[in-house]
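> Quick one: sequence plus predicted model below, questions after.
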Amino acid sequence: MKVLAFAASSSTKSINKTLANYAASLVTGAEFELLNINDYEMPLFSQDREEELGQPQAAKDFFAKLGEADAIIISFAEHNGTYTAAYKNLFDWTSRIDQKVFQNKPVVYLATSPGPGGAASVLATATNSAQYFAADVKASLSIPSFYDNFDMETQKLTNAELDDQLKTAVAQLTE
């Protein structure tokens, strides 16, 4: 089984990237790839740019990468209650190739933030719209207060209850 994991963030210090990497490492018997959405940077999407540029190769490559995976793990960063601009732009361009962006793949949606909200707003938005983009959401989980619940040195969740919830969530990718 091949799992594709990524953070919906362009930050080089993304805690969501750290969480996605940890979550992917928990999928029993799977090979995983941690994707960096910065490798798929494109101009800001607009109808005018689409008419001018067509479909950028980076969007085609991202769509193909999603298609090659057996399962997908995304950890969403939250900017002002919603998607980061970098992820939203990549998503917008990719959805113009095919609205079924996630190609009926099983996915686990995660989110975290340094604060107690755990990026729950963006997670709810992503989960609620998943059906329109052919994401078979097996589980979603918000990790609040990331630095209180995750040990950056060992790269593991230290909160046993949250760790059990995460293990249960990612296990659903192989069922």
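Alright, I've got the coordinates. Every value quoted in this text rests on a predicted model; they were computed, and no experiment measured them. Residues are numbered from 1 along each chain as shown.
> alpha carbons only for contacts and neighbour counts from here, please
Noted.
> Find the residue at the geometric middle of this protein.
Among the residues of the chain, the smallest C-alpha distance to the mean C-alpha position (C-alpha atoms, centre = their mean) belongs to residue 74, namely 1.8 Å.
> where do the helices sit along this protein?
Counting by DSSP state H, one finds helices in the chain at the ranges 15-25, 47-53, 57-68, 85-97, 120-129, 146-149, 160-171.
> among the ones you listed, which is nearest residue 8?
helix 85-97 (5.2 Å; C-alpha to C-alpha).
> outside of stretch 58-66, which residues touch it?
Contact partners of stretch 58-66, identified using C-alpha atoms under 8 Å, 6 or more residues apart in numbering, comprise 4, 39-42, 72, 90, 93-94, 97, 101-103.
> A further structure is provided below for comparison with the first:
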Amino acid sequence: MKVLAFAASSSRQSINKQLATYAASLVEDAHVEVLDLNDYEMPIYSSDRENDQGIPTHAQTFYKKIGEADAVIVSFAEHNGSYTAAYKNIFDWTSRINQKVYQNKPMLLLATSPGPGGAKSVLSSAVGSAPFFAMDVKASLSVPSFYDVFDSEQGVLKDDVLNAQLKESVFSLRS
């Protein structure tokens, strides 16, 4: 099984990347590829740019990586209650290739934040819009208070209840 994981964030210290990476490590017998959105930076999407210059190679590569995966794990960072600008731009460009960006891949959608909200607003948006973009969402999970429940040195969730929920969510990718 090939699992593609990424944080919907461009932060070099992304807690969502830590969470996505940990979740992907829980998929048994899988080849995991963790993407960094910084490797897919493109000009801000506009129809004028698309008409003048076409769709950037980075968007095409991103779409292809999703197509090659057997499952996708995304952990959403929340900026002002919504998607990060970095993720939204990559998503906008990629959706110009095919609105069904996620190509019916089994998906685990995650979100975390330092506070007790756990980025639930953006996670709710992602889950709600999933059918429009061909996300086969098998599970979703918000992880609140990241620094209290995650051991960054070990790279693991130290909250037993959340860890059990995450393992169950990861297991659902195979069904």
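Great, that's in hand. Predicted model, so just to flag it, every value in this text is computed and none were measured.
> Distance check, the residue nearest to the centre of the first structure against residue 107 of the first structure.
The spacing between residue 74 of the first structure and residue 107 of the first structure, counted by C-alpha to C-alpha, to the nearest Å, is 8 Å.
> For residue 117 of the second structure, which non-adjacent residue is closest in space?
Excluding the flanking residues, the one nearest residue 117 of the second structure by C-alpha to C-alpha, 6 or more residues apart in numbering is residue 144, at 5.7 Å.
> that older thread, please produce TSV containing the contacts of stretch 58-66 of the first structure, extended by distance to residue 10 of the first structure and neighbour count.
TSV is the format used below for those (distance: C-alpha to C-alpha, whole Å; neighbours: other C-alpha atoms under 10 Å):
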residue	distance to residue 10 of the first structure	neighbour count
4	17	24
39	9	11
40	10	18
41	9	16
42	12	15
72	18	27
90	11	23
93	16	24
94	17	23
97	22	15
101	19	23
102	20	24
103	23	18
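> Count the neighbours of residue 160 of the second structure for me.
When neighbours are counted by other C-alpha atoms under 10 Å, residue 160 of the second structure registers 10.
> residues touching residue 8 of the first structure, list them.
Going by C-alpha under 8 Å, 6+ apart, residue 8 of the first structure touches 16, 17, 37, 74, 75, 76, 77, 83, 84, 86, 87.
> repeat for residue 122 of the first structure
With C-alpha under 8 Å, 6+ apart as the criterion, the residues that contact residue 122 of the first structure are 76, 77, 78, 81, 82, 83, 111.
> Which of those sits closest to residue 173 of the first structure?
After measuring those against residue 173 of the first structure - C-alpha to C-alpha - the closest member comes out as residue 111, at 17.2 Å.
> just checking, that closest one touches residue 81?
No. With the criterion set as C-alpha atoms under 8 Å, residue 111 of the first structure and residue 81 do not qualify as a contacting pair; they are 11.7 Å apart.
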